[in-house]
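>>> Sequence and predicted structure, then a few things I'm wondering about:
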Amino acid sequence: MSYEKDPRVDQYIDALPPWQQDICRQVRHLVHAADPAVEETIKRTVQPYFVLQGNVCALLAAKDHVNVFLYDGGITPDPHNIITAGHGNKTGRMISYHQGEPINQEALVEMFRAIIANNRAGGWRRLKAGSDG
């Protein structure tokens, strides 16, 4: 699959250890597989973000893992239990991948597609506000 890459995202990924590069490249490919209209950008000076009518996810490499931040307001179902942190977070949740851990690709693409659908429906803030009524 080909998609438009932001060279700044390449720069971020290329500076990481090989195992973190692999995780980031897999996540990058999967978010684009979820919807070819996803765009890449850099926010917060260096952090790769993937956006489509709002934030979908962001990458942040830490010393011993890679965090994938999901911007879903906690409303996207997680039937495969891939969320590792932020279960009670009001704006987003997170999946941490450590060296050697496999990525449940189908579950992650499913989650990305749900977040994108929510973004297209007005975003999680609007959807949450409508359900509180």
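Okay, I see it.

>>> Please count neighbours and contacts with C-alpha atoms only from this point.
OK.

>>> what ranges do the helices span in this structure?
Secondary structure of the chain by DSSP state H: the helices cover 7-14, 18-34, 105-120, 124-132.

>>> Who are the packing partners of the shortest one?
Using 3 or more C-alpha pairs under 8 Å, 6 or more residues apart in numbering; DSSP states H and E as the contact criterion, the elements in contact with helix 7-14 are helix 18-34, strand 39-43, strand 47-51.

>>> one more time with 10 Å, if that's ok
Packing partners of helix 7-14 (3 or more C-alpha pairs under 10 Å, 6 or more residues apart in numbering; DSSP states H and E): helix 18-34, strand 39-43, strand 47-51, strand 55-61.

>>> In addition, the following structure is provided for comparison:
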Amino acid sequence: MQTDKPDIDAAALIDARIAELNDWRGATLIEIRKVMHQADPDVVEEWKWRGVPVWSHGGIICTGETYKAAVKVTFAKGAALADPSGLFNASLEGNTRRAIDFHEGDKVDAKALKALILEAIALNTSK
């Protein structure tokens, strides 16, 4: 599963990552992915950097990294996004990225996450 080859089906690799996790992290990644596709049915799923799910539209929207204690959703241009719901709780010191760390038991605020996704797409496509 450690590949960056463009001919590899990213959606299948993301499915495999979710199945391999088989715990709350997989369930959280499923929720995040579901919101992503609801927000943008044309979102492009990619598999980069030796195993990181990436969602793009006009540029990278965000990544979905999984760690032992968190699922980290990092918005590539998060510092430029309004976050009225206060979802961003990680990588706050940088000038570009912002992230949301989801921990076991955390609920995904679908409405607020969708708003961030749509704002990121608008930023990516406003060139």
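That came through, no problem. None of the values given here were measured: they were computed from a predicted structure.

>>> Could you quantify their similarity as a TM-score?
The TM-score (TM-score structural alignment, normalised by the length of the second structure) is 0.88; 119 aligned residues with a C-alpha RMSD of 1.5 Å.

>>> To Pro79 of the first structure, which of the helices and strands packed on helix 7-14 of the first structure lies closest?
For those, proximity to Pro79 of the first structure was assessed by C-alpha to C-alpha; helix 18-34 is nearest, at 17.3 Å.

>>> Could you figure out how far that closest one is turned away from helix 7-14?
Angle of helix 18-34 of the first structure versus helix 7-14, following axes from the mean of the first three to the mean of the last three C-alpha atoms, to 10 degrees, is 140 degrees.

>>> what's the mean gap between helix 18-34 of the first structure and the aligned bit of the second structure?
Compared with the second structure after the fit, helix 18-34 of the first structure shows a mean deviation of 0.7 Å (mean C-alpha distance after the TM-score superposition for the first structure).

>>> okay, and that helix goes to which residues in the second structure?
Mapped onto the second structure using TM-score structural alignment, helix 18-34 of the first structure spans residues 23-39.

>>> Name the nearest residue to Tyr49 of the first structure, ignoring sequence neighbours.
Spatial nearest neighbour of Tyr49 of the first structure, chain neighbours left out: Ala58 (4.3 Å); criterion: C-alpha to C-alpha, 6 or more residues apart in numbering.

>>> Now for the residue in the second structure that the one you found lines up against: which residues touch it?
Alignment of Ala58 of the first structure against the second structure is given by TM-score structural alignment, with Thr63 as its counterpart. Going by C-alpha atoms under 10 Å, 6 or more residues apart in numbering, Thr63 of the second structure touches 45-48, 52-56, 71-76, 99.

>>> one more time with 8 Å
Thr63 of the second structure sits next to 52-55, 72-76 when contact means C-alpha atoms under 8 Å, 6 or more residues apart in numbering.

>>> and Tyr71 of the first structure, how many residues sit next to it?
The number of residues packed near Tyr71 of the first structure is 25, by other C-alpha atoms under 10 Å.

>>> Likewise for Glu101 of the first structure?
Around Glu101 of the first structure there are 10 residues (other C-alpha under 10 Å).

>>> Gly88 of the first structure now?
Using other C-alpha under 10 Å, Gly88 of the first structure has 10 neighbouring residues.

>>> Could you find the counterpart of it in the second structure?
Mapped onto the second structure by TM-score structural alignment, Gly88 of the first structure lines up with Glu93.

>>> which other residues reach the match of helix 18-34 of the first structure?
17-20, 43, 55, 64, 66, 70-71, 102, 104-105, 108, 110, 113-114, 117-118.

>>> if you set the cut-off to 7 Å instead, what comes out?
With contacts defined as C-alpha atoms under 7 Å, 6 or more residues apart in numbering, stretch 23-39 of the second structure is touched by 18-19, 43, 66, 71, 104, 108, 110, 114, 117-118.

>>> Any of the residues you listed buried? List them.
Among these, those buried by neighbour count (16 or more other C-alpha atoms under 10 Å) are 18, 43, 66, 71, 110, 114, 117-118.
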